[in-house]
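Engineer: Predicted model follows, preceded by the sequence.
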Amino acid sequence: MAETATDELAPDFDEQAVVEAAQDGDREALSLLYDHYFPRVYRYVSARLSSTEDAEDVTTEIFLRVIENLRSFSFRGLPFGAWVFRIARNEVVSFVRRRKVRSQVAPLTDTIPDPAPDHTEEVHTALTMEVVRAATAKLPEAQRQVIELRFGAGLSVAETARVLGKTENTVKVLQHKAIAKLQTMVPLQ
């Protein structure tokens, strides 16, 4: 059986016990949940947003929503992680909508660092990520969500299916189609 990203993070992490303790006001349990989910949520958000500052702000908002709504969560066939990523997805969508309303475009210097001779690798990586991010934005919504959750957040196929409310086979098909389309859109170097 394949390990999920959650298993790789902490094999002894008893999610249900930690969530229940956090719901009862245990601050240490709340801290464990934050430490456990923050890296994956941040990767997911930063894959969707081009600005590090925006990704940090949105991730903070996500965890505020998680804390605000923690007592209302119950284990009814949906893992806590899937619930967290639904909140994350909703917050990212809300942020993007608000940003579109403002239609504020960041200057090029804010998104691509000025190259320095000793930072060529970092600049190349930043440019590559920007090309991939732009190509991913052109994918159909369902394919884009699968790519962002699978590769941005590092979720397994099963976890992605739960977050999106789709079957695992559907997620695999969407992932395959998205990767095939991205390969035609992003030039190989």
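Structural biologist: Happy to help now that I have it.
Engineer: hey, let's count contacts and neighbours off CA atoms from now on
Structural biologist: Fine.
Engineer: So which residues of the chain form helices?
Structural biologist: If DSSP state H is used as the criterion, the helices of the chain fall at 5-9, 15-23, 27-48, 52-69, 80-102, 108-111, 120-137, 141-147, 157-164, 168-185.
Engineer: And the contacts of the shortest one?
Structural biologist: This means helix 108-111. Helix 108-111 has contacts (CA atoms under 8 Å, 6 or more residues apart in numbering) with S50, S51.
Engineer: If we use 10 Å, what do you get?
Structural biologist: Helix 108-111 has contacts (CA atoms under 10 Å, 6 or more residues apart in numbering) with S50, S51, T52, D114, A126, L127, E130.
Engineer: check contacts around the last one.
Structural biologist: For E130, the set of contacting residues under the criterion of CA under 10 Å, 6+ apart consists of A47, S50, T111, I112, H124, T136.
Engineer: second one coming, line it up with the first:
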Amino acid sequence: MKPQASPKILPAMAEPETLRLARAGDRDAFADLYNEHRGAVYTFIQRKVYNPHLADDLTQDVFVRALSRLETYAWQGRGFGAWLNTIARNLVTDHFKRSSTRRETTVAEMFDADEVVASAEEAALDHLSRAERRAAVATALAFLSPGQRAVLERRYLQDMSVQEAAASMNTTTGAVKTMTYRAMQAATGRLAPLRGAA
């Protein structure tokens, strides 16, 4: 029987100075954190809600909540962005739970000069069509293998580069490219009937 190697003990990374200052109440340090992470948080939310105005509002809510709970944040060696994404994911989930019982229309949607709706019937059909497409994509993703789903989530939902996805999946960039291609082919095959109906 081979002796097992003991797990490597990685040295704990020190809490970044900006984060430490922000936790101590330094507003400029929190502003630096905001400027550093706002784009990634906005992109994460935008890909979940498909509405730039709502994504902007929820992004602001993420940072308001982060600021109000900054003293509860415990540095664990992971990036501060991961904590912000957890807050963002929870806010998006809460938003969809609330909006499932009521229909909200933002002022921007009401007065969007680029979008002219001919009738309420057309708007309802458009909304139904988008909902059907989202359901079809969710169904197609459900039929993928866990590895394929993971690579698509990393590449397109978390907006990771090929190299970042490979590092997070502990594999090579070539494997990520191949898995992405195969996952897209499988998902496209599941979505082919939807394209024919459109």
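Structural biologist: Thanks, I have it. In this text, all values refer to a predicted model and were calculated from it rather than measured experimentally.
Engineer: Could you quantify their similarity as a TM-score?
Structural biologist: Overlay of the two chains. TM-score (TM-score structural alignment, normalised by the length of the first structure): 0.59; 149 aligned residues with a CA RMSD of 4.1 Å.
Engineer: are any of the contacts of E130 of the first structure buried, and which?
Structural biologist: Neighbour counting by 16 or more other CA atoms under 10 Å classes A47, S50, T136 among the contacts of E130 of the first structure as buried.
Engineer: Switch these over to JSON lines; also include distance to I147 of the first structure.
Structural biologist: Formatted as JSON lines, these follow (distance: CA to CA, whole Å):
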{"residue": "A47", "distance to I147 of the first structure": "9"}
{"residue": "S50", "distance to I147 of the first structure": "16"}
{"residue": "T136", "distance to I147 of the first structure": "8"}
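Engineer: Between the residues you listed, which sits nearest R162 of the first structure?
Structural biologist: A47 (19.6 Å; CA to CA).
Engineer: thought the closest one was touching T136?
Structural biologist: Yes: using CA atoms under 10 Å, A47 of the first structure is in contact with T136, at 9.4 Å.
Engineer: residues shared between the contacts of these two?
Structural biologist: Common neighbours of A47 of the first structure and T136 (CA under 10 Å, 6+ apart) are E130, I147, E148.
Engineer: Could you single out the nearest of those to R40 of the first structure?
Structural biologist: E148 (10.9 Å).
Engineer: so V157 of the first structure touches E148, yeah?
Structural biologist: No: applying CA under 10 Å as the test, V157 of the first structure and E148 come out as separate, 11.9 Å apart.
Engineer: Mind checking which of the two has more residues around it?
Structural biologist: More neighbours surround E148 than the other of V157 of the first structure and E148, with 23 against 20 (other CA atoms under 10 Å).
Engineer: tell me the contacts of that one?
Structural biologist: 43-48, 89, 133, 136, 154-155, 160, 175.
Engineer: The spatially most central residue of the second structure and R69 of the second structure, how far apart?
Structural biologist: For the second structure, the residue nearest the mean C-alpha position is F44 (3.3 Å; CA atoms, centre = their mean). Applying CA to CA, to the nearest Å, the value for F44 of the second structure to R69 of the second structure is 20 Å.
Engineer: same question, A187 of the second structure
Structural biologist: For A187 of the second structure relative to R69 of the second structure (CA to CA), the value is 40 Å.
Engineer: Of the two, give the one with the bigger neighbour count.
Structural biologist: A187 (22 against 11).
Engineer: Does V92 of the first structure touch T59 like I think?
Structural biologist: Yes: the pair V92 of the first structure and T59 passes the contact test of CA under 10 Å, sitting 8.8 Å apart.
Engineer: Next, show the common contact partners of the two.
Structural biologist: Y44, V45, S46.
Engineer: Go through those residues and say which is closest to A82 of the first structure.
Structural biologist: Of the shared contacts of V92 and T59 of the first structure, the one sitting nearest to A82 of the first structure (CA to CA) turns out to be Y44, at 12.8 Å.
Engineer: For the closest one, which residues are in contact?
Structural biologist: Contacts of Y44 of the first structure (CA under 10 Å, 6+ apart): 38, 55, 59, 85, 88-89, 92, 145, 147-155.
Engineer: measure G174 of the second structure to A167 of the second structure for me?
Structural biologist: 12 Å.
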